[in-house]
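Colleague: predicted model, plus sequence, below.
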Amino acid sequence: AVHPSLSVAHLDGLTDTPSTAFTWLAALVWPLTLAEGAALGARLNTPADWLRVIADTARLKARLPQLEQSGLTPSGVCALLDGLSPDALRAATLLAQPPVASERVRRYLAEWWSVAPRLRGSDLLELGVPAGPAVGEALRALRKARLDGETNNMEDEQRIARKWATQSYFDAQP
């Protein structure tokens, strides 16, 4: 056997099938822990893109309890899932239990992952946000606000950015 934890039994009840080879890989390694996935990758001498899918699948599985929490906001879901392999995420929509976790992953893929602020970095500079790390922080804060329904239009984002610019200025003063 390649690995004692590697089995296809968990795939028996799938109502849908993975759409890509990497999603199949993520589904296949779903039962493995991060350490087991790393051992499998080393044993098979897998390429880096395979290793990423295997590792991200284990990381995602470890985050499922947090994805189940009631009251988790869209920005909270994004904080847990941003940066993970899309194939690991697609496998989770098929295999994650309880259903609330798989539904949140599904919504992330369908709606939330692509949400971005309406304002750009250059807009923030014009509104007084100091150049440098503050621009990135402001963009992240605006994305969070948009995800959580705190902004509905450009004016809302400009209001938040102006407040951010003032706050960042005063936070930077000795």
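Modeller: That came through fine. Numbers count the residues shown, from 1 in each chain.
Colleague: going by C-alpha atoms from here, please, whenever you check contacts or count neighbours.
Modeller: Noted.
Colleague: wait, what's in contact with the nearest residue to Leu81 once chain neighbours are set aside?
Modeller: Of all residues not flanking Leu81 in the chain, Leu60 sits nearest, at 7.4 Å (Cα to Cα, 6 or more residues apart in numbering). By Cα atoms under 8 Å, 6 or more residues apart in numbering, the residues touching Leu60 are Leu81, Leu84, Ala88, Leu89, Ala92.
Colleague: now do Val77
Modeller: Val77 neighbours (Cα under 8 Å, 6+ apart): Leu67, Arg104, Val105, Tyr108.
Colleague: between the residues you listed, which is closest to Ser19?
Modeller: When the contacts of Val77 are compared for distance to Ser19 (Cα to Cα), Val105 wins out at 16.1 Å.
Colleague: report how many residues lie close to the closest one.
Modeller: Residues within reach of Val105, counting by other Cα atoms under 10 Å, total 28.
Colleague: and the gap between it and Ser85?
Modeller: 12 Å (Cα to Cα, to the nearest Å).
Colleague: tell me the gap between the one helix or strand Arg52 maps to and the middle of its chain.
Modeller: Assessed by DSSP states H and E, Arg52 sits inside helix 48-67. Relative to the chain's own centre, helix 48-67 is displaced by 10 Å; criterion: Cα atoms, centre = their mean, to the nearest Å.
Colleague: the structure to be compared is supplied as follows:
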Amino acid sequence: MINLEGLILSQSNPFKKKLSEQHLKIINSVESAVKTTGMSVYLVGGTVRDILLNRSPLDLDFLIEGSSDTQYFANLIGGTILQESQFGTFKIDFEGEIVDFAFSRQESYPTPGQLPIVEKGTFRQDLHRRDFTMNSIAIAVGEDGEFSTLIDPFDGENDIREKKIKILHDKSFQDDPTRILRLFRYSGRLGFTVEDSTKNILIRDLHMLDILSPDRLRNELQLILNEDTAHLSLKEYVNYDQKMYLFDGAKINVANLIKMDDEKVKSSKFSEKLKFAILALSTPIELLDGCISKFNFQSDWLDIIDSVFELQNVRKNLIEPGIRNSDLFALLNKINENVLKACLIIDGFSDVKDVILIYLNDLENLSIQLSGKDLIQLGVPEGPNIGKILNELHVAKLNGIIFSLDDEKDFVRKIFNKN
């Protein structure tokens, strides 16, 4: 096994070739700004991993040794702090680009699964606190932004070459169980397999997911759903975890999870919500309540769960012979659109697919042209009848009784005259 600790990089090394001109400019600017301060600059984490994977990094991850004052550092490099965390990480708007920075730190976990105690540390201590060997590699940035040294204390480059995910020590998942879900996220994104010893420890520690707070669980699930390869990550998780700790014991329909790779999902503006709808519909309905409390879902995510229950309640009504369009609209308009679209993609909803298509294609956006103000101009007195007539207009349009603006006006006159 090659020891890459302290490997000196030649000036012709390929690392720079994978970075954009803008990224190289930022690296050089940061190094130039701090070189007289005693600080040291490193590229770390995903930036180094992507370069070693022969990919061009989308983002820059900097590790700074020798300071813990974010405002001083931001002023030094001429940037603006956009976001700052309690763990010494911060985002800076620097030369028009959002760049991730972190001060080197060390962490300890007095209680498994809880947030760590963070202290100032060296860059080597920072590499030792990380999740996987592939993320524990640093490139030292030397004078004029040149890459001088590759620091790889855990032989992470070899694991990247072999496409393996490996933890740094056997208490890693106990210290931070979110690493379990992060492992599956990386597995799906990178196409890596789990290294043998890590696999055994993973299986041993899957139950640690139960001690995570709902907010931390939800955050990790949402990060997975944000990935283009969410279906692969979730499938891999289901294959590993026979007790389904993440989903409160619910057995997930794996065949449906694969449908997250459908082109309709990829092209969706809010694809993570559509993938979540697929996941919710792939969960046994009687176990969804447990999932809600386990993840503490809120706002629009909770609306998707509620809509799955609502769909279950109205499903029989949707397939009644001769159902009117207005009744169809009334039943489906209460259901989150992502849930309806998910029904069209996955298996198990063939009985309602036709009516969902009618609703989405023909009814959902079918509106009347007249407004309440128009009704008053047509002679309808102000009051509760305005809303009632507008509703009757909409029902008539949904049912194909009226079509044009003139039809709407005639319809109003008939109602008004009748009353």
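Modeller: Okay, I see it. Fair warning: this is a prediction, and the values are worked out from it, not measured in the lab.
Colleague: got a TM-score for the pair?
Modeller: After superposition, the two chains reach a TM-score (TM-score structural alignment, normalised by the length of structure 1) of 0.82; 167 aligned residues with a Cα RMSD of 2.4 Å.
Colleague: quick revisit: what does the residue nearest to Leu81 of structure 1 align to in structure 2?
Modeller: Superposed on structure 2 with TM-score structural alignment, Leu60 of structure 1 falls opposite Leu311.
Colleague: could you measure from that match over to Cys343 of structure 2?
Modeller: Counting by Cα to Cα, the gap from Leu311 of structure 2 to Cys343 of structure 2 is 10 Å.
Colleague: same question, Glu157 of structure 2
Modeller: Relative to Cys343 of structure 2, and taking Cα to Cα, Glu157 of structure 2 is found at 43 Å.
Colleague: who has more neighbours out of these two?
Modeller: Neighbour totals were compared for Glu157 of structure 2 and Cys343, and Glu157 leads with 25 against 19 (other Cα under 10 Å).
Colleague: who does whichever strand or helix holds that one touch, helix- and strand-wise?
Modeller: Taking DSSP H and E as the criterion, Glu157 of structure 2 maps to helix 156-161. Using 3 or more Cα pairs under 8 Å, 6 or more residues apart in numbering; DSSP states H and E as the contact test, the elements touching helix 156-161 of structure 2 are helix 45-52.
Colleague: the helix it packs on corresponds to what range in structure 1?
Modeller: Helix 45-52 of structure 2 covers no residues of structure 1 once aligned (TM-score structural alignment).
Colleague: and Pro384 of structure 2, how many residues sit next to it?
Modeller: If we define neighbours as other Cα under 10 Å, then Pro384 of structure 2 has 8 of them.
Colleague: equivalent analysis for Ile160 of structure 1, please.
Modeller: 17.
Colleague: quick one: residues contacting the counterpart of it in structure 2.
Modeller: When structure 2 is aligned by TM-score structural alignment, Ile160 of structure 1 is paired with Phe411. Counting by Cα under 8 Å, 6+ apart, Phe411 of structure 2 touches Leu393, Ile402.
Colleague: over to Cys291 of structure 2?
Modeller: Phe247, Asp248.
Colleague: counterpart of it over in structure 1?
Modeller: Under TM-score structural alignment, Cys291 of structure 2 pairs with Leu40 in structure 1.
Colleague: check Lys235 of structure 2 too.
Modeller: So, by TM-score structural alignment, Lys235 of structure 2 is left unmatched.
Colleague: ok, and the closest non-adjacent residue to Lys235 of structure 2?
Modeller: Lys235 of structure 2 sits nearest to Val254 (Cα to Cα, 6+ apart), 6.2 Å away.
Colleague: so what corresponds to that neighbour in structure 1?
Modeller: Checking TM-score structural alignment: Val254 of structure 2 goes with Ala9.
Colleague: report the separation between its match and Arg43 of structure 1.
Modeller: With Cα to Cα as the criterion, Ala9 of structure 1 and Arg43 of structure 1 are 22 Å apart.
Colleague: again, but for Leu51 of structure 1
Modeller: Distance from Leu51 of structure 1 to Arg43 of structure 1, by Cα to Cα: 11 Å.
Colleague: of the two, who's got more company?
Modeller: When neighbours are counted by other Cα under 10 Å, Leu51 of structure 1 and Arg43 differ, and Leu51 comes out ahead with 17 against 11.
Colleague: appreciated, that's everything.
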